[in-house]
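Q: Compute the structure for the input listed below.
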Amino acid sequence: MKWLEMSTENCPVQRTLDVVGEKWTLLILRDAFNGVRRFDDLRRHVGLSDAVLADRLRKLVAAGILKTVPYQERGSRTRHEYRLTRRGRDLWPVLVALRQWGETYVADPEGPVLDISHGACGSPVRVVVECSGEHTELTPAEVTVRPGPAARRRPGSKDGEPDVHA
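A: This is a model prediction of the structure:
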């Protein structure tokens, strides 16, 4: 089966974007990875209205990316802060890759906003695609992409369309 013959209804990229592909959602996740947990702090830092922030947080909690944890400051009612779940923490390489691309192509001329480095050796952190067998960094031209077991034919597709390529 060729790429243009394949349905994209069950594409994992599309499904992921359905959950986290909105700008404000990614900015909330950026802040969550940087330790921002409380609604008011997120609202101030990301610059969202209460309604939009509440909606995005509700969706992230429903998707299992954030969880709510109760806290209470002295003399105040119980409130909730938002913490990343394992599912949420597994998005960290995605955010680092977006940051890495941004630092390469749309960076501030003054330099990076954040330096991310390995705590043990101090070297910069970067995201790479590598072969799990040889552990070598790969380019799109070096990989083979084939339809997997969940691939479905797109209704109305025709033979003779280009093969699947990365």
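Q: CA only for contacts and neighbour counts going forward, please
A: OK.
Q: tell me the helices in this structure, going along the chain?
A: For the chain, applying DSSP state H gives helices covering 12-20, 23-33, 39-42, 50-62, 86-89, 92-105.
Q: Please work out which of those helices is packed deepest.
A: With neighbours defined as mean count of other C-alpha atoms under 10 Å, those peak in mean count at helix 23-33, which reaches a mean of 18.
Q: With distance to residue 76 added, can I get the helices of the chain in TSV?
A: Output for the helices of the chain, formatted as TSV (distance: least, C-alpha to C-alpha, whole Å):
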stretch	distance to residue 76
helix 12-20	32
helix 23-33	23
helix 39-42	14
helix 50-62	20
helix 86-89	29
helix 92-105	33
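Q: To compare with the earlier structure, here is another sequence to fold:
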Amino acid sequence: MKDCTLYKTMDIIGKRWTLCILLELYKGNEKKQFNELKNMLETITPKTLSTRLRELQEHGLVKKEVESSQTPVRCNYSLTECGREFIQVIDEIKNWGLRWKFDNQECSMSDCRFCGIEDVLYTK
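A: Sure, this is the predicted structure:
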């Protein structure tokens, strides 16, 4: 199974907190600092956040920019093109859940305050 595309993909995105981190990077500002992400994901540990961000960088979904011109040094995280495209997959997962599993009035709105995904984003 190690060569299976689906297996490899699930190994990247199936880890706890991964989808939440991607969604937080998608919302609002284009770039977010580590502490901003930590505050938005209240119960994630710093170690887990650091590990997931590093993994997402390695797989090309997140990019890290280091601002060394300031003290202390600041690291900004943002979605790559690959990461922004993956938001569409998360939106499809949400739509599947709304259609088949979960009656959630708030999430059926076009701009759910929790995930921040807007339906108009994906018009082709």
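Q: Next, the TM-score between them, please.
A: Put the two chains on top of each other and the TM-score (TM-score structural alignment, normalised by the length of structure 2) is 0.74; 112 aligned residues with a C-alpha RMSD of 2.5 Å.
Q: if we can go back for a sec, please name whichever of the helices of structure 1 is nearest to residue 70 of structure 1.
A: helix 39-42 (12.1 Å; C-alpha to C-alpha).
Q: In structure 2, which residues correspond to the closest one?
A: Here helix 39-42 of structure 1 aligns to structure 2 at residues 34-37, judged by TM-score structural alignment.
Q: got it, and stretch 84-94 of structure 1?
A: Stretch 84-94 of structure 1 lines up with residues 79-89 of structure 2 when matched by TM-score structural alignment.
Q: what does the matching stretch rub up against?
A: Identification of contacts with stretch 79-89 of structure 2 by C-alpha atoms under 8 Å, 6 or more residues apart in numbering yields 22-23, 25-26, 30, 60-63, 117, 122.
Q: What is the most widely separated pair among those?
A: 63 and 122 (22.3 Å).
Q: Would you mind telling me which of the two has the busier surroundings?
A: Remark: of residue 63 of structure 2 and residue 122, residue 63 carries more neighbours, 19 against 11, as counted by other C-alpha atoms under 10 Å.
Q: Counterpart of residue 28 of structure 1 over in structure 2?
A: Counting by TM-score structural alignment, the partner of residue 28 of structure 1 is residue 21.
Q: I'd like the distance between its match and residue 50 of structure 2.
A: Going from residue 21 of structure 2 to residue 50 of structure 2 by C-alpha to C-alpha, to the nearest Å gives 11 Å.
Q: And for residue 28 of structure 2?
A: Counting by C-alpha to C-alpha - residue 28 of structure 2 and residue 50 of structure 2 are separated by 21 Å.
Q: do the same with residue 67 of structure 2
A: Distance, residue 67 of structure 2 to residue 50 of structure 2, by C-alpha to C-alpha: 17 Å.
Q: What of residue 23 of structure 2?
A: 16 Å.
Q: Just the closest of the contacts of stretch 79-89 of structure 2 to residue 2 of structure 2, please.
A: Closest approach to residue 2 of structure 2 among the contacts of stretch 79-89 of structure 2 (C-alpha to C-alpha): residue 60, at 19.4 Å.
Q: Structure 1: which residue goes with the closest one?
A: Correspondence of residue 60 of structure 2 to structure 1, assessed by TM-score structural alignment: residue 64.
Q: sorry, back to before: chain center to the match of stretch 84-94 of structure 1, what's the gap?
A: Chain-centre distance of stretch 79-89 of structure 2: 8 Å, with C-alpha atoms, centre = their mean, to the nearest Å.
Q: go on, stretch 54-63 of structure 2?
A: 11 Å.
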